[in-house]
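> Predicted model and sequence below, questions to follow.
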Amino acid sequence: MSTTDTPRDGAAPSRSALAGIRILDLTQVMSGPYCTMILADLGADVIKIENPVKGDQTRASWGYSVVGDDSRAFLSLNRNKRSVSLDLKRDEDREAFLALVRTADVVIENFRPGVAARLGVDYASVREHNQRIIYASISGFGQTGPYSQRPGYDLIAQAMTGVMSVMGEEGGAPVKSAIPIADLGAGMFCTIGILGAVIARGDGDEGQYLETSLFESALAMSVWESAEFWSTGEPPRPLGSANRMSAPYQALATSDGHLTIGANNEKLWRLLCEVIEAPDLVQDPRFVDNNRRMDNRVELAAELERRFAGATTDEWVERLLARGVPAGPIRDYEQVLTDDPHVRARNMVTSFEHPVEGRTLVLGSPLKLSGTPVQVRTPPPLLGEHNDEVLGEIATRPVAPERSAGAA
């Protein structure tokens, strides 16, 4: 099994950051599984509760399958977890889940608001069995508010929060972020909330409820866009690859492709002009400070690209970096995932041995902890693979203390 990071002294890791924390994972597709994968990578015991018939939707309905029935989408989000198959509509299976609740620290779900209550596994029901439980909900729009009952998808969240209004080129058709920022953002915000709740609980007896949503997560990431709107009173517009707070900070054409450049202060702007041998641009009234450069982005890009046309991307990047100007080439995922030396050095591609798929490549973790490193310990589970193992642990694992009479 691959390890995504190791201690700096090279010693084998002796413990995990979240060792001893048990999480019952009622989520599926992306936002919830991404959250619980982060927690599992950090060492939590994540028990994935799945429908016995189909399991997580991504097992068969999303992305590509290669050898077995489980898709690469599922395999990319569910390592380091154990699977227990329970039909929560059946009384005996619900009772088994609640028995597990008594041994758990966290429950996380991403049902549409109201579904967990109908199944009898909402926070109020779960807390009756474990008052120390931390219960997290991820939904499309949150548990309250006029949109709360709408179905939630990353695409819809990007559209309704304004994100799509600033994507792409000005005057073009609406474009979404190819990376599902609402889904992944909700997963990361939920992870942060869970970790905060675990710390807040400490050794005490009271857990708490927390929630986030795709809608709020996408909106919360709109930091520069909201700042521009409140500064100017005008809705931000698409800028292509440019930055709405600084210029030049964007992709520019060279003789053989494109590079990205980040000359986002006066020192870097002057260094850039030295590298491209364009002292006239420093004095040009259109570009004398950041405000004017932002007002004249199109003209600025044209002037820079006229100079960059004289050499290749790699040549310019080398020259710019030699003078301390932030720059980089634009690469596709084949280049990044197969032959980038920095990706290899930072362990951002790892693998696991799957009982059906064999050796499977996945992204590593961006978290680098020196004392409790993130590890890929086990492959994504087969559906219901750990039923006997996990349910057999109920009798031996310590359970939450019984609630005192009259407890709230």
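Thanks, I have it.

> hey, let's count contacts and neighbours off CA atoms from now on
Fine.

> tell me the contacts of V121?
Counting by Cα atoms under 8 Å, 6 or more residues apart in numbering, V121 makes contact with R94, L98.

> Could you do L300 as well?
When contacts are counted by Cα under 8 Å, 6+ apart, L300 touches P248, F287, R293.

> Check what contacts the longest helix anywhere in the chain and list those residues.
Longest helix in the chain by number of residues (criterion: DSSP state H): helix 181-201. Helix 181-201 is contacted from outside by 30-36, 38-39, 106, 132, 134, 136, 138, 153-154, 157-158, 207-208, 210-218, using Cα under 8 Å, 6+ apart.

> Mind doing that once more with 6 Å?
With contacts defined as Cα atoms under 6 Å, 6 or more residues apart in numbering, helix 181-201 is touched by S31, G32, Y34, C35, D154, G207, S213, L214, S217, A218.

> Second structure for comparison follows:
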Amino acid sequence: MTAVMKGVRVLEVAEHTFVPAASALLADWGAEVIKIEHVERGDAMRGLASTGTSPVSGSVHVLLEHSNRHKKSLALDLTSDEGLDILYRLATTCDIFLTNKLPRVRAKLKIDVEHIRAHNPNIIYARGTGQGERGADADRGSYDFLAFWARAGIAAALMNEGDEQIRFPPAPGFGDSIGAMTIAGGLMGALFHRERTGEATIVDVSLLGAGMWSMGQGIALADQLQRPLGQPPTGRSGNPLVGTYRTGDDRFLVFSCLQAARYWPELCTLVGRPDLVTDPRFVDHAAISANTDAAFDILAEVFAQRTLEQWRETLRDFSGQWAVSQTTLEITTDPQAMDNGYLQDVQTSAGTPFRLVAAPVQYDEQPAPAGRAPDLNEHGDEILQSLGLDWDEILNLKIKGVVA
């Protein structure tokens, strides 16, 4: 893979997933990322015992690895003058400063835009927040479950009639990881702009904004129609070839053939119901639309007669668009995912093997290799020496508790 971010240096003061996962993507693409961690506990993610829906266990902390691969770690006390001086000295060597600290915390720590740019006027300053930099909620903390999932309208849009509770996001860091892609893209644009104009920009991405963008078409429709977007009352669309069907072994086939009349004859023939091709109820688009419920009922009965694997074979050459609803475990052996390098082999510093999902953008037809996350302060001495500190100075900082 072409390391398109090679030569770019990133300084990160951030925790959890949303912002760290953005610099992890940049690191996968070749950037050098220096992660500043709390001098004692490190990134709060290191001590996470549960995601709220799933326990964090096993010999590898894969959630931490997902958002911190390829980085260098320096555990630093930013509340001390000496620790802050080291941060500022590092900032002079970096292209990007990236943080998810709240405005009041940035001001207290003296790591806001004016503080960092006082030492490097050309640095790109990036902020990842819950609800954005302006407004009454700008200084309120948040998580993807709140700002991205609930507030942006995703959870409500997924509710069915009779549901007593909203659904949780489908995976830990779901909105965080989507927001991180947004930050990474924004930073690459900012680097391009600086290269062309010499101007260093401020980059802002929020979980709320990323969630609204993800729901952008639905929000636009809701605004236009003045009614909230929701699930179809019957769980069915207006097209029998856009929907889900249960197989005989309780799995689901998912179809999204937007041109129903085009694919109807082929599908009916493949599933053993050629009589439906000439059935007056389904002879063209208008007829299919007028008899959607009948078509759904017939196909539901047909698909319930065979197992998932039987249908995989039957539909293998179907020219329409369809997929199997897979679990997060099944996708780890999906041949298409494997052939494209979407899952990467990694080892911890102790040599324990595990796998991570690859960065979603590939350059020159090669997936970015996913490296491991650093141990806490693994690169501390190396980073401090790169600033010109000798061993006696480093040892003195360790004794004072400024660095780990």
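Happy to help now that I have it. No experiment lies behind these values; they were computed from the predicted model shown.

> hang on, the earlier thing: what's the average distance of the longest helix of structure 1 to structure 2?
For helix 181-201 of structure 1, the mean distance to aligned residues of structure 2 following superposition is 1.0 Å (mean Cα distance after the TM-score superposition for structure 1).

> tell me which residues in that helix are buried?
By neighbour count, and taking 16 or more other Cα atoms under 10 Å as the criterion, the buried residues in helix 181-201 of structure 1 are 181-191, 193-194, 197-198, 201.

> What span of structure 2 is the helix or strand just after it aligned with?
The first helix or strand that comes after helix 181-201 of structure 1 along the chain, using DSSP states H and E, is strand 208-213. Strand 208-213 of structure 1 corresponds to residues 201-206 of structure 2 when matched by TM-score structural alignment.

> Show me which positions of that stretch end up buried.
When burial is assessed from 16+ other Cα under 10 Å, stretch 201-206 of structure 2 yields the following buried residues: T201, V203, D204, V205, S206.

> do the same with stretch 169-181 of structure 1
Counting neighbours by 16+ other Cα under 10 Å, the buried set in stretch 169-181 of structure 1 is V175, K176, P180, I181.

> Could you work out the most separated pair of those?
V175 and I181 (13.2 Å; Cα to Cα).

> Aligned counterpart of P52 of structure 1 in structure 2, please.
Under the alignment (TM-score structural alignment), P52 of structure 1 pairs with V39 in structure 2.

> Sorry, wrong one. I was asking about E303 of structure 1.
In structure 2, the position corresponding to E303 of structure 1 is occupied by I298, as judged by TM-score structural alignment.

> how big is the offset of the helix or strand where its match lies relative to structure 1?
Secondary structure assigned from DSSP H and E places I298 of structure 2 in helix 292-303. Following the fit onto structure 1, the mean deviation recorded for helix 292-303 of structure 2 is 3.1 Å by mean Cα distance after the TM-score superposition for structure 1.

> any idea how far that helix is from the chain center?
Helix 292-303 of structure 2 has its C-alpha centroid displaced from the chain centroid by 36 Å (Cα atoms, centre = their mean, to the nearest Å).

> Could you identify the helix or strand that succeeds it?
Beyond helix 292-303 of structure 2 in the direction of the C-terminus, DSSP H and E gives the next helix or strand as helix 308-314.

> Spell out the residue ranges of the strands in the stretch 51-200 of structure 2.
Counting by DSSP state E, counting those that start in this stretch, the stretch 51-200 of structure 2 forms strands over residues 72-75, 96-99, 124-129, given from the N-terminal end onward.
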